[in-house]
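S.K.: Sequence first, then the predicted structure, then my questions.
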Amino acid sequence: MKNLILSIIFINSLLINAQNTRGISDETNWTKNWTNFKPKTTDYNESSNILSGQIDKNTTLSKNNIYLLTGMVYVTNNAVLTIEPGTVIKGDYETNGTLIVAKGSKIIAEGQESNPIIFTSNRPSTQRKSGDWGGLVIFGDAPINKFGSIGQINLNLDSKYNIYGGNNIDSDSGILKFVRIEFAGKKIGTGKLQNSLYIAGVGRKTKLENIQISYSNSDSFVCNGGQLTLKNLISFRANGNDYYFTEGAQVNISNSLAVKNQYFTNPGKSRCFDIESYDVKSNADLTKKLTNVVATNVTLLNEENDNLGLIREAILVKENTAFSMANSIISGFNQCLLLDGKIKTDYENLDKIKFNDVLFNNCTTYIESEFTENNNALKSWYSNNKFYIEYSKANNVDFFVENDVKKIPDFRIKKDKNLTSRLASK
């Protein structure tokens, strides 16, 4: 009986500790072996094979070759593109190398922790910069909330393959696992930028985990509609948004990281999370699902130390969306969360935006509205004990296990209970 009681106490202790873990979590530093926070100094061998045009039959890329992605390369005709662990694919700077997986086709890029798949720039290490090449585009036939259930993206793609969306929640566009995408997001016209990983109408059978996107010239991860489970994602020093959700995306994102830096961002226009249901309201069918993002064990970090305010809010939530965050950390921002001024401060709207066991560290303001007259109501609403929000004022060096990316970074929070305080009056 005594042993049974001790076992129950031990199990309960483990559950409590697991529930109280904030930010990216694991017993070990899961970002350690497959990531690269210094891609500007990494050299790769010269390209030996060229990818161009269409891939219209099942094809495997071998780790024994270095591939050069030239121009718009389409995976079509329901073909499956398989990429072996350890394969390096370079996006061509001159021709804007871009890989597009058309609706009905698949990509199977399943790397390994010790042998990741790498998409990077073909420029020399001394010349690489954000926006050297296009990126990856993956289309599926999962639901979106546009009229007609079909969408297109404005990236000068071949019209035959520039379609996504449908009615298949279980749509399977393949696997991206232990994959790095570096220096993507090329500018392709006046005001138009490609995104590093553009996921549109992709369904829940698609596996997207352990993906690092570094130095994106635009948004890192973009989800247009679909139903997705995302985990172990990293966006590092993006110029645009780290994670952008729109067109009715139904997303669960967990154990993921965004690191912003004032020298690699678009001032005032770059956020960690940008959550909306539509770009233009008249294009959306509001009888369909609106964007709903559930974030668990997420760390959003601003490296800015000079208080110039070049990086604003960590999260922007627009009207007619739902967002919840639990067991997470927002650190170093002028604003933690900014609500669209069109969101009314009534129960119907605010009940869609929830926090549970979230820590705001070293931030100036916390939850505010673009319509400043709503701020007192927001302060009152989120001071309710049910949200369990804590606050601290620790520097990054004291807060994270290792925040220096010149070393081996470890963005898990230090286990120091004295760092935080529960202040409902914040």
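M.R.: Looks like it arrived, so ask away.
S.K.: going forward, measure contacts and count neighbours with C-alpha atoms only.
M.R.: OK.
S.K.: residue contacts, the residue nearest to residue 340 when sequence neighbours are not counted?
M.R.: Spatially, and ignoring its direct neighbours in sequence, residue 340 is nearest to residue 318 (4.7 Å; C-alpha to C-alpha, 6 or more residues apart in numbering). Each residue near residue 318 by C-alpha atoms under 8 Å, 6 or more residues apart in numbering is listed here: 275, 276, 277, 339, 340, 342, 343.
S.K.: then this one, side by side with the first:
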Amino acid sequence: MKKFLLGLTLIGAMFTSCSDDDSNGPKKPVEGEITGVITTNQTFAYGNYTLKGIVKIASGATVTFEKGSTITANKQTGDNALVVLNGGKLIINGTAAEPVVFTEASKIPGSWGGIIMYGDAPIKAINAATTATSEDGNNQSYGGGNAAHNGGSLKYVRVEYAGAKLADGTKENNAFTFYSVGTGTTLDHLVAYKGADDGFEFFGGTVSASNLISFGNYDDAFDWQDGWQGQNNTNWYAYQEVKGNFGMEIEASGNNNTFFPKVTNVTLKRVAGTVPEVAGAIEIDAFQFKKEGNGDFNNVIIDGYGNYTEGAKTYEGAAIKIQDAPTNTDQVNNSRIKITNAKISNTTKEVLGASDAIVVGFPNGTFTKSATATGASLETGNWATVGGASLIK
């Protein structure tokens, strides 16, 4: 292990110096491989890197990527992911013009595990448990009492073709997966592009995120559980095409929480002809609330959640679906689900219970519509462009 760490440190020093060799011209990208467990501070200069294996940033270590870098995994080498363990930090200093891109060689959705971060911010898992074990194959404990947990700063980052199952875990790896991450962490201008699971998923925690794009992910654009309670979220944009489930899948692991997350400026778009990820799983709604899920959403655009026909049966898409009676009774009726200033188009139903027995009636002021809603407002640039095409449509 000592020999490996020494080699990694020497390689890092070489990366840092090589990028500045030509002071009279543009920086030349360096090349290198990233693998193993990183236990000391490491800076990866602008370059093209190969990510091999499940790379882990250990507690006490900070890993930094400079703007413009590309990090490529290859599913032919086995399981790959970038994991930030609790106590470790990941700093990604991308810009709109020079984002940091994590991708996979085959460009096939579901080819690697994406970025996974663990913290010790509060959670409420099943049966109100304050800790839980991750289902991602890493078997990490998450949850705790540190609401201000700091896992680093991710700015202008794009993760492509993620969503692979790791080891013996269930398929709980997304482009970005945040386990009990805290308010000390910065998440800003992030793109989840064509993954085989969710674009972004939060397992409890208190972190907030701004300027998110979930584009072409097979499962849900945004998903959370375990009592996630981020309060300062803004500018979330989902574009679902070809294959995709809910725009947002929202649950609270069966706990009747009085708290809830807040998101302003939301756009959820579903292209005509988009089908659910798996046949028989009719998950075609913009917002789905279940297992006591809740939230406060303002200035919302919902477009394209229409009917879906499978075999001889046609299913109605909805802007808001309430999946079970406890969620309706505890969350809708107690004004813990709020969707205000919503502009809804090309969508079959505004509000729908999953069965005839679930009759949804929002209290006054908790579901309101507006013809002038604008939804997410995002800057353009290379951070939101793939193959010359803008992801903001």
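M.R.: Arrived safely, thanks for sending. Only a predicted model underlies this, so the values are computations on that prediction, with no experimental measurement involved.
S.K.: Mind checking the TM-score on these two?
M.R.: Their TM-score after superposition, calculated using TM-score structural alignment, normalised by the length of the second structure, is reported as 0.77; 333 aligned residues with a C-alpha RMSD of 2.9 Å.
S.K.: got the contact list for the alignment partner in the first structure of residue 180 of the second structure?
M.R.: Taking TM-score structural alignment, the alignment pairs residue 180 of the second structure with residue 201 from the first structure. By C-alpha under 8 Å, 6+ apart, the contact set of residue 201 of the first structure is 139-144, 164-166, 223-227.
S.K.: any idea whether the aligned partner of residue 143 of the first structure in the second structure is helix, strand or coil?
M.R.: Here residue 143 of the first structure is matched to residue 122 in the second structure, going by TM-score structural alignment. Classification of residue 122 of the second structure by DSSP: H, G, I helix; E, B strand; the rest coil places it in coil.
S.K.: Kindly tell me how buried residue 122 of the second structure is, as a neighbour count.
M.R.: A total of 29 residues lie near residue 122 of the second structure under the criterion other C-alpha atoms under 10 Å.
S.K.: which residues in the second structure form helices?
M.R.: Using DSSP state H, the helices found in the second structure span residues 2-18, 325-326.
S.K.: superposed on the first structure, where does the shortest one end up, distance-wise?
M.R.: It stands for helix 325-326 of the second structure. For helix 325-326 of the second structure, the mean deviation from the first structure after alignment is 2.6 Å (mean C-alpha distance after the TM-score superposition for the first structure).
S.K.: for the first structure, longest helix please?
M.R.: helix 2-20.
S.K.: Contacts for it, please.
M.R.: Contacts of helix 2-20 of the first structure (C-alpha under 8 Å, 6+ apart): 327, 357.
S.K.: Now for the aligned partner of residue 158 of the second structure in the first structure: which residues touch it?
M.R.: If you follow residue 158 of the second structure across to the first structure using TM-score structural alignment, you land on residue 180. Contact partners of residue 180 of the first structure, counting by C-alpha under 8 Å, 6+ apart, are 35, 116, 117, 118, 119, 120, 211, 212, 213, 214.
S.K.: Please apply the same query to residue 250 of the second structure.
M.R.: With contact set as C-alpha under 8 Å, 6+ apart, residue 250 of the second structure has these partners: 223, 224, 225, 287, 288, 289, 290, 293, 294.
S.K.: List the ones among the residues you listed that fall in strands.
M.R.: Applying DSSP state E to the contacts of residue 250 of the second structure, the entries found in strands are 223, 224, 225, 287, 288, 289, 290.
S.K.: Can you say which two of these are spatially most distant?
M.R.: 225 and 287 (14.0 Å; C-alpha to C-alpha).
S.K.: So between these two, which is more surrounded?
M.R.: Neighbour count, other C-alpha under 10 Å: between residue 225 of the second structure and residue 287, residue 225 has more, with 28 against 22.
S.K.: Residue in the first structure paired with the more buried one?
M.R.: When the first structure is aligned by TM-score structural alignment, residue 225 of the second structure is paired with residue 246.
S.K.: give me the number of residues near residue 371 of the second structure?
M.R.: Based on other C-alpha under 10 Å, the number of other residues close to residue 371 of the second structure is 10.
S.K.: In this structure it contacts residue 340, no?
M.R.: No - with contact defined as C-alpha atoms under 8 Å, residue 371 of the second structure and residue 340 do not form a contacting pair (11.6 Å).
S.K.: which of the helices of the second structure is buried the deepest?
M.R.: helix 325-326 (a mean of 20; mean count of other C-alpha atoms under 10 Å).
S.K.: and that helix, which stretch of the first structure?
M.R.: Across the first structure, the stretch matching helix 325-326 of the second structure (TM-score structural alignment) is residues 342-343.
S.K.: What is the burial count for the residue nearest to residue 318 of the second structure when sequence neighbours are not counted?
M.R.: Closest residue in space to residue 318 of the second structure, ignoring its immediate chain neighbours: residue 349 at 4.4 Å, by C-alpha to C-alpha, 6+ apart. Residues lying near residue 349 of the second structure (other C-alpha under 10 Å) number 18.
S.K.: Which position in the first structure pairs with residue 349 of the second structure?
M.R.: Superposed on the first structure with TM-score structural alignment, residue 349 of the second structure falls opposite residue 365.
S.K.: Might one say that its match is in contact with residue 334?
M.R.: Yes - using C-alpha under 8 Å, residue 365 of the first structure is in contact with residue 334, at 5.9 Å.
S.K.: hmm, back to that, for the match of residue 225 of the second structure, which residues are in contact?
M.R.: Counting by C-alpha under 8 Å, 6+ apart, residue 246 of the first structure touches 223, 224, 225, 275, 276, 277, 278, 279, 291.
S.K.: Which of those are retained in the second structure?
M.R.: For those, the aligned pairs still in contact in the second structure (both residues aligned by TM-score structural alignment, their matches' C-alpha atoms under 8 Å) are 223, 224, 225, 275, 276, 277, 278.
S.K.: will you turn those into a markdown table that also has distance to residue 195 of the first structure?
M.R.: Shown next, in a markdown table, are these (distance: C-alpha to C-alpha, whole Å):
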| residue | distance to residue 195 of the first structure |
| --- | --- |
| 223 | 11 |
| 224 | 12 |
| 225 | 16 |
| 275 | 16 |
| 276 | 17 |
| 277 | 18 |
| 278 | 17 |
